[in-house]
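K.L.:
the sequence and its predicted three-dimensional model are supplied below.
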Amino acid sequence: MKIPLPKNFEPQKPLKIADYQDIMVTLYCPQIHPLQFNIEQFRDKKIIPSHWQLVKPILKKNNLLQLIFDSGITINIEVGKISFFSKINQSIKVFPEIIKLFLRKYINYNFIRTQISLKRFISLPNGKENGSKFINEILLNNPNNWSIQGQKPKKCQVTFGYNFPKSNLILHINDVQARNNNIRKYGLLFRGIFTYNLPQKRNLDRITYLISIVSNYQNNIKVFNQIINETFLS
């Protein structure tokens, strides 16, 4: 399915379609608890390089530990899961290596599944209405903008589900407002969540499988962007 941009979009030439993109890998494990971890532990195990510095004070609560580093990597630990976050830029090269180091150091943990979450914001020119206009008139093919009693919806979201051989993908599309250097932008936010359930095998086999998923993260980015570019923006 190919969906053309509406004729009244009047995009800039060329249309800037890669304003921002990021990735988050979440490992689910019932043994994980934020009170079990600290930054010294990660440095001692050489998961985090010793020269990395925090850009914000450590956020430490009973149900959350957050570490934000100057490398562009953020680690969030909650009850039952740990998440690694990075913008998709030059710092992305070290991103999978940190996750693989964590997996190798905690090889006895009983990981049950993992998710690779991607976000991509695409700016649209000429005002805040174009995001909802794209969703209503193109994706939903409804010229009445789904009005109820004369009221147009203020926000729009569309969700698609895909089943792949090794994972499932849920793709959300929202019209959003973003701010960059105090410049307000309007457009579409694409959020994709790839979910991998782990086989019921011994821990070493599951760790090996997790490492293979993390090592191939660029394929998730490729598939995610290909769906956006070829299905929704072509």
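P.N.:
That came in fine, so what should we check first?

K.L.:
C-alpha only now, for contacts and for neighbours.
P.N.:
OK.

K.L.:
next secondary structure element downstream of the helix or strand where K119 lies?
P.N.:
K119 belongs to strand 113-123 when assigned by DSSP states H and E. As assigned by DSSP H and E, the chain's next helix or strand after strand 113-123 is helix 129-133.

K.L.:
okay, now the one to match up with it:
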Amino acid sequence: MKIFFPKNFEPQKPIKIYDHHDIMVTFFCGTINPSQFNLVKLRETDIIPLDWQLEKPIISKPELLQFSFKEGINIFIAIGKISFIIKKGSNYVDLQKIIIRFIDKFNNYNWQKIQLNIRRLMSLPGSKDNGEKFMREILLNSDKWDILGLKPVKMQVTFYYPFLQNPLLINITDIKVKTKENKIKSGLLFRGTFHYALELKSTINKINYLKLIINNISKNIELFNTIIEEKFLV
């Protein structure tokens, strides 16, 4: 992967690029409510392995239930939806197994849609304005966005790819990143969202379709990263 830095960009040596991923799979259903779930129920139904330990205390509110496990997987349950989140470096297979067990155990829910959200945060060494310069000089390649001598202080670009089965939305934003060394750097946040509609599928077909989507998560991640690396960063 090659990163094209803005013109006259002279980073300090050695160059360090921070590249962070996380993936979120969200199921939508109007009858989902946090009060319907708890850790005991998730373990008794074999969705969460008995030996998994919490990384943080459970957050339990009327509108939100959150579990964070040391294995790198988080579960968020809110009104009308449930999300499974995994950090980069964690085991995608664990995520797929947990979600498929969830689909099997709670097949009585009439799922309306599912979304796969991928976030990729990349820092740009040097000036804190390099993210904005990348967006303007490389991605947009124009100064026409300046108005009355003022440059926009934040840029966000969205691309929509109308794939037949799973439309993809990619959003790119320039941000300020705080690294572990407490140095403020500029960065780019790439967000990809795959949408899957389920309303027109029968219950049996819907369950099988959901499992197919989950088993293909790695292919979606690969497609997203290929677009980022071969279209935007070359």
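P.N.:
Yep, it's here. For clarity, every value in this text was computed on a predicted model and none was experimentally measured.

K.L.:
which parts of structure 1 are helices?
P.N.:
In structure 1, the helices defined using DSSP state H lie at 39-44, 95-105, 129-133, 203-215, 217-227.

K.L.:
mean shift between the strand holding K119 of structure 1 and structure 2?
P.N.:
Superposed on structure 2, strand 113-123 of structure 1 shows a mean distance to its aligned partners of 0.6 Å (mean Cα distance after the TM-score superposition for structure 1).

K.L.:
gap between that strand and the chain center?
P.N.:
2 Å (Cα atoms, centre = their mean, to the nearest Å).

K.L.:
now for A197 of structure 2: which residues touch it?
P.N.:
112-114 (Cα atoms under 8 Å, 6 or more residues apart in numbering).

K.L.:
can I get these in JSON lines including neighbour count and distance to K105 of structure 2?
P.N.:
JSON lines is the format used below for these (neighbours: other Cα atoms under 10 Å; distance: Cα to Cα, whole Å):
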{"residue": "Q112", "neighbour count": "17", "distance to K105 of structure 2": "17"}
{"residue": "K113", "neighbour count": "17", "distance to K105 of structure 2": "18"}
{"residue": "I114", "neighbour count": "23", "distance to K105 of structure 2": "17"}
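
K.L.:
could the residues you listed be laid out in CSV, adding distance to M135 of structure 2?
P.N.:
CSV is the format used below for the contacts of A197 of structure 2 (distance: Cα to Cα, whole Å):
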residue, distance to M135 of structure 2
Q112, 36
K113, 32
I114, 30
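
K.L.:
quick one on the thing from earlier: most packed of the helices of structure 1?
P.N.:
Mean neighbour count (mean count of other Cα atoms under 10 Å) peaks for helix 129-133 among these, with a mean of 21.

K.L.:
show me what it is packed against.
P.N.:
strand 168-180, strand 183-197 (3 or more Cα pairs under 8 Å, 6 or more residues apart in numbering; DSSP states H and E).

K.L.:
please identify the most buried of the ones you listed.
P.N.:
strand 183-197 (a mean of 20).

K.L.:
angle of it against helix 203-215?
P.N.:
150 degrees (axes from the mean of the first three to the mean of the last three Cα atoms, to 10 degrees).

K.L.:
roughly how far is strand 183-197 of structure 1 from the heart of the chain?
P.N.:
Remark: strand 183-197 of structure 1 is offset 7 Å from the chain centroid, using Cα atoms, centre = their mean.

K.L.:
one step back: and the strand holding K119 of structure 1, what other elements does it pack with?
P.N.:
In terms of contacts (3+ Cα pairs under 8 Å, 6+ apart), strand 113-123 of structure 1 is packed against strand 20-28, strand 183-197, helix 217-227.

K.L.:
please repeat the previous calculation with a cut-off of 10 Å.
P.N.:
Strand 113-123 of structure 1 makes packing contacts with strand 20-28, strand 81-87, helix 129-133, strand 168-180, strand 183-197, helix 203-215, helix 217-227 when contacts are defined by 3 or more Cα pairs under 10 Å, 6 or more residues apart in numbering; DSSP states H and E.

K.L.:
what's the angle from it to helix 203-215?
P.N.:
Going by the same axes, to 10 degrees, strand 113-123 of structure 1 makes 10 degrees with helix 203-215.

K.L.:
tell me the contacts of the residue sitting furthest away from the middle of structure 2?
P.N.:
The C-alpha centroid of structure 2 is most remote from L148, which lies 36.4 Å away (Cα atoms, centre = their mean). For L148 of structure 2, the contact set (Cα atoms under 10 Å, 6 or more residues apart in numbering) is empty.
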